[in-house]
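> Have a look at this fold, sequence not included:
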């Protein structure tokens, strides 16, 4: 159901047919990179946080990590990730397929600057074996996401 929800959202932008489905799991950055055939950094992972009564979905590069001070400065709270049960109920997608497409109303989508260094990235599409290739600009248009700088990259 979650994959269909993401595809319905993507269809509004003419992108439903661009969704790739794999015979193997793409539930982690490493598995997704292997399934897609790209470097792990180009996997656009979606992290979910409780921010007041809302959910902040932060889409960032596969090699990026949340920088606690930057997150707190942006959202005025410490980063608290949703549990797997909370994620599915509040976002509409289960962990392993969490994505910024076709999400519940209480979700706000943020795109981290770590994505901008790539011409295209690969976010999941609601299931643990799907992805789509989009430019950062397409991702912004399709999600109506807000650009933020809340991550750090490996040194």
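Looks like it came in fine. Not measured: the values here are computed from a predicted model.
> hey, let's count contacts and neighbours off CA atoms from now on
Will do.
> what about residue 92, how many residues close to it?
Burial measure for residue 92: 23 neighbouring residues, criterion other C-alpha atoms under 10 Å.
> what about the helices in the chain?
2-11, 29-36, 68-75, 84-91, 136-143 (DSSP state H).
> can you put those in TSV and add distance to residue 151 and mean neighbour count?
Output for the helices of the chain, formatted as TSV (distance: least, C-alpha to C-alpha, whole Å; neighbours: other C-alpha atoms under 10 Å):
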stretch	distance to residue 151	mean neighbour count
helix 2-11	25	19
helix 29-36	16	20
helix 68-75	7	14
helix 84-91	20	17
helix 136-143	16	17
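> put this beside the first:
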């Protein structure tokens, strides 16, 4: 089966290699670069959007998969990885490590193999949506399958609301 032309070619190839030939790619005329834009375009909850965020831990790129309604707690990522330092990657490093621009980074199909942390909160949904390699395309998958295909380890790396128990 041929992949839809709307998916980024590298991502379409990754889907094919993983045997995910029945995954539907949805394209939108307006960018779905932010989680809020994607949720509005799809008509789903903000927390059903998977953000694929690149961080740098002790000089190495790391992918964190986080729901669209939450923020990553960098200190929790640092502790989970046992790293000395963790910081958000800049746009150039994101493109260099993944092959995609910020706003279109999918959870897998990257240029560089990297460690992947997936926030446990993604598992509360039956279906989640993630970027398909461009700011205009998304795809849906069950969270367990998405995390497995990304090679992710489950972790609690979301920022907790002020006053919440850690």
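Ah, there it is. This structure is a prediction, so every number in the text was calculated from the model and none was measured.
> before we move on, the earlier item: could you dump the helices of structure 1 to CSV with distance to residue 105 of structure 1?
Listed next are those as CSV, based on distance: least, C-alpha to C-alpha, whole Å:
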stretch, distance to residue 105 of structure 1
helix 2-11, 13
helix 29-36, 26
helix 68-75, 18
helix 84-91, 8
helix 136-143, 13
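> For residue 99 of structure 1, find the nearest of those helices.
Residue 99 of structure 1 lies closest, by C-alpha to C-alpha, to one member of the helices of structure 1: helix 2-11, at 8.0 Å.
> distance of residue 65 of structure 1 from residue 92 of structure 1?
Separation of residue 65 of structure 1 from residue 92 of structure 1 (C-alpha to C-alpha, to the nearest Å): 23 Å.
> before we move on, what about residue 134 of structure 1?
21 Å.
> and residue 51 of structure 2, what does it touch?
If a contact means C-alpha atoms under 8 Å, 6 or more residues apart in numbering, then residue 51 of structure 2 has 35, 64-68, 130-131 as its contacts.
> cool, and residue 135 of structure 2?
31-33, 103-104.
> Can you tell me what it aligns to in structure 1?
Under the alignment by TM-score structural alignment, residue 135 of structure 2 pairs with residue 128 in structure 1.
> Find the nearest non-adjacent residue to the most centrally placed residue in structure 2, please.
Centroid-nearest residue in structure 2: residue 52, 2.3 Å away (criterion: C-alpha atoms, centre = their mean). Residue nearest to residue 52 of structure 2 in three dimensions, not counting chain neighbours: residue 65, with 4.9 Å by C-alpha to C-alpha, 6 or more residues apart in numbering.
> Residue 53 of structure 2 now?
With C-alpha to C-alpha, 6+ apart, the residue lying closest to residue 53 of structure 2 is residue 64, at 5.1 Å.
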